[in-house]
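Enquirer: Give me a model of this one.
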Amino acid sequence: MIPGEHEDEDPGEAELFEHYSFQAASGQEPLRIDKYLMNLIRNATRNKIQQAARDGNIRVNEQVVKQNYRVKSGDVVRVLFEHPPYEHLIKPEAIPLTIVYEDDSLLVIDKPAGMVVHPGHGNYSGTLVNALAYHLGDMPMNSDSRPGLVHRIDKDTTGLLVIAKTHQAMAHLARQFFEKTTEREYIALVWGNVEEDKGSVEGAIGRNPKNRLQMQVFPDGEQGKEAKTNYEVLERFRYVTLVSCRLETGRTHQIRVHMKYLGHPLFNDARYGGERILKGTTFTKYKQFVDNAFALLPRQALHAHTLGFTHPVSGEWMAFRADLPPDMTSCIEKWRHYTRHVTDE
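Expert: All right, here's what the predicted structure looks like:
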């Protein structure tokens, strides 16, 4: 199966990582690290542990070690799994879903802010996958062994997701995402007055070597994967800009990383520095105004607004739209009012 691409997924809860940390007890006899971890991590297979070692994701005393390293007394061991070892133990939970469309092959949902897409470190329940397991029962696995998921958005991004209900739908939809024949538009509020009315950002995206919970642009493409975002200004509010972003690829945190690369981090995006006042005056009233706007929208200002794809059975083109959620509309209206009525220069 060809995997779908994953726009804006949070690596802390999606592809990267399940975290465990242990300190070897005093008197610990030397023991191969794979055996040591199997004794401590429930449901983790030896193959999964050895794969983590091959990927450089097992560290002892902050140094990467191989699978034959022998743990000794006092060692601090940290392991990062690419996928949770309990992925086959997903519990159905009666969590309400906003279903935009559903038939025998798929459903489209409007995900709220705060909902993690699938179980991961620190989020063992309350996820979209838990809700889907309750709503749908059996679901086809994607290439990452995650039920129903064709693509993902992170915890604090709102908007549209398509979910496969059959193996045929999973394969067909995954191929569309891989071949870039889907259409996806996101609405974002970004810091600064975006200079061009429309444009494109191209730059390979890969993991930040200094902070593995962040992604970054590698403009010469020496690392990461190719990525392209087309943007268009929708409205300007002096110190922030409302933009539409259309994806040609779907890399982790693509819009957030590309807009930061342009010099326009998303409003209140704490992971990429947007939770600070980046543009504007030093007046106390302005600071209070921005703090109030942050309170209205306590997350990054990003919404998966439209989604289009070909139905895997009928061949019909399907197009969906999700209105901006109340937290974004309230924040935008606050900036709109500020632009019209406030003079602070």
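Enquirer: C-alpha only now, for contacts and for neighbours.
Expert: Noted.
Enquirer: Not counting its neighbours along the chain, what's nearest residue 248?
Expert: Nearest non-adjacent residue to residue 248, counting by CA to CA, 6 or more residues apart in numbering: residue 228, 5.5 Å away.
Enquirer: From residue 255, how far off is the one you found?
Expert: Separation of residue 228 from residue 255 (CA to CA, to the nearest Å): 9 Å.
Enquirer: quick one: which of those two has more around it?
Expert: Ranked by neighbour count (other CA atoms under 10 Å), residue 228 and residue 255 place residue 255 first, with 28 against 20.
Enquirer: How about the secondary structure of the more buried one?
Expert: What DSSP: H, G, I helix; E, B strand; the rest coil gives for residue 255 is helix.
Enquirer: isn't it right up against residue 243?
Expert: No: here residue 255 does not reach residue 243: they are 10.8 Å apart, not a contact under CA atoms under 8 Å.
Enquirer: neighbouring contacts of whichever helix in the chain runs longest?
Expert: Looking across the chain with DSSP state H, the single longest helix is helix 326-341. Residues from elsewhere that reach helix 326-341 (CA atoms under 8 Å, 6 or more residues apart in numbering): 189, 237, 238, 293, 294, 296, 297, 301.
Enquirer: Would you do the same for the sequence below? I want to compare the two.
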Amino acid sequence: MSFRLQVLYEDNHCLAVAKPAGLLTMGDATGDTTLLEHAKAYIQQKYQKPGAVFLGVVHRLDRPVSGVVLFARTSKAASRLSEQFREHRIEKVYWAVVAGTVTPVQGELVQELEKNPSTNVVHVVDRATARSQPCRLNYRKLAQYRAVSLIEVRPETGRSHQIRVQLAHQGWPIVGDRKYGGPPDFTAGQIALHARALTFDHPTQHTPTTVQCAPPATWKQWSFPVDGASSSFENSNS
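Expert: Next up, the predicted model:
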């Protein structure tokens, strides 16, 4: 995948970039190029680093998902940001385009999810098991266009495939997400799930910092009011 790295926020401790759908956040068994590699190359070139570049991976997005990814530029920042993710103190906002009409237009989904390790498929279970994990998210419908809806999702837990599975279980599969029953009419290797914003406590300034990322150009096929959505950051000290 050829692309120019889009930097959303950068300082001496943090680097937030826009991940394109279809690109790995970090390495896996495929050996494919990753966002982490591109981000390290950016730091190395910009600051003329002679040796290896440190970037701590504090979270990741599924390969077919686009949006904000935050890296730590120091080990101290990596430790503090990782702790925030573990303790669910990071505020995450996603946008998703789903099949069907979403009713009710807002609500909370609380379910138990269980992952099949042999197939890497996650499903909702009726009751807690030794392998299941409790999951919670809040959603609200933003717009409707023909047979699809644009919704905002705020997960309170960060389980594998959580948003994809919980929405599909409600009968609202994400467009392009063939794995969970979504309509296939979307760019191959991508799904219409976008990490719109991330708010974290800055690891050294200890101020709330929000990073936003506009949806990808592929979303323009729908007449949603997203053209004005920006990529930006806000810091309470700025």
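Enquirer: Now the TM-score, please.
Expert: Once the chains are laid over each other, their TM-score by TM-score structural alignment, normalised by the length of structure 2 reads 0.83; 215 aligned residues with a CA RMSD of 2.2 Å.
Enquirer: need the contact list for the residue nearest to residue 248 of structure 1.
Expert: By CA under 8 Å, 6+ apart, residue 228 of structure 1 lies in contact with 200, 201, 202, 203, 247, 248, 249.
Enquirer: ok so, going back, would you mind listing the buried residues in the longest helix of structure 1?
Expert: 327, 328, 331, 332, 334, 335, 336, 338 (16 or more other CA atoms under 10 Å).
Enquirer: for those residues, which one is nearest residue 269 of structure 1?
Expert: residue 328 (13.1 Å; CA to CA).
Enquirer: In terms of helices and strands, where is the residue most central in space within structure 2?
Expert: Most central in structure 2 under CA atoms, centre = their mean is residue 195, positioned 3.7 Å from the mean C-alpha point. Assigned by DSSP states H and E, residue 195 of structure 2 falls within strand 193-201.
Enquirer: what's the answer for residue 288 of structure 1, then?
Expert: helix 284-296.
Enquirer: who are the neighbours of that helix, in terms of helices and strands?
Expert: Packed against helix 284-296 of structure 1 by the contact rule (3 or more CA pairs under 8 Å, 6 or more residues apart in numbering; DSSP states H and E) you find helix 326-341.
Enquirer: on that earlier part again, so what does the residue nearest to residue 248 of structure 1 match up with in structure 2?
Expert: Matched to structure 2 by TM-score structural alignment, residue 228 of structure 1 sits across from residue 136.
Enquirer: The counterpart of residue 168 of structure 2 in structure 1 in helix, strand or coil?
Expert: Matched across to structure 1, residue 168 of structure 2 falls on residue 260, judged by TM-score structural alignment. Secondary structure for residue 260 of structure 1, judged by three-state DSSP, is helix.
Enquirer: And stretch 48-64 of structure 1, what's buried?
Expert: Across stretch 48-64 of structure 1, burial judged by 16+ other CA under 10 Å covers 48, 49, 50, 51, 52, 53, 56, 57, 58, 59, 60, 64.
Enquirer: Let me fix that, I meant to ask about stretch 256-274 of structure 1.
Expert: 256-261, 264-269, 271-272, 274.
Enquirer: if we can go back for a sec, could you pick out the buried ones from the contacts of residue 228 of structure 1?
Expert: The neighbour-count test (16+ other CA under 10 Å) marks 200, 202, 203, 247, 248, 249 as buried among the contacts of residue 228 of structure 1.
Enquirer: Quick one: which of the contacts of residue 228 of structure 1 hold up in structure 2? List them.
Expert: Retained in structure 2: 200, 201, 202, 203, 247, 248, 249, out of those (criterion both residues aligned by TM-score structural alignment, their matches' CA atoms under 8 Å).
Enquirer: Is it possible to get JSON lines of those residues that adds secondary structure and distance to residue 127 of structure 1?
Expert: Listed next are these as JSON lines, based on DSSP: H, G, I helix; E, B strand; the rest coil; distance: CA to CA, whole Å:
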{"residue": "200", "secondary structure": "strand", "distance to residue 127 of structure 1": "33"}
{"residue": "201", "secondary structure": "strand", "distance to residue 127 of structure 1": "32"}
{"residue": "202", "secondary structure": "strand", "distance to residue 127 of structure 1": "32"}
{"residue": "203", "secondary structure": "coil", "distance to residue 127 of structure 1": "31"}
{"residue": "247", "secondary structure": "strand", "distance to residue 127 of structure 1": "25"}
{"residue": "248", "secondary structure": "coil", "distance to residue 127 of structure 1": "27"}
{"residue": "249", "secondary structure": "coil", "distance to residue 127 of structure 1": "25"}
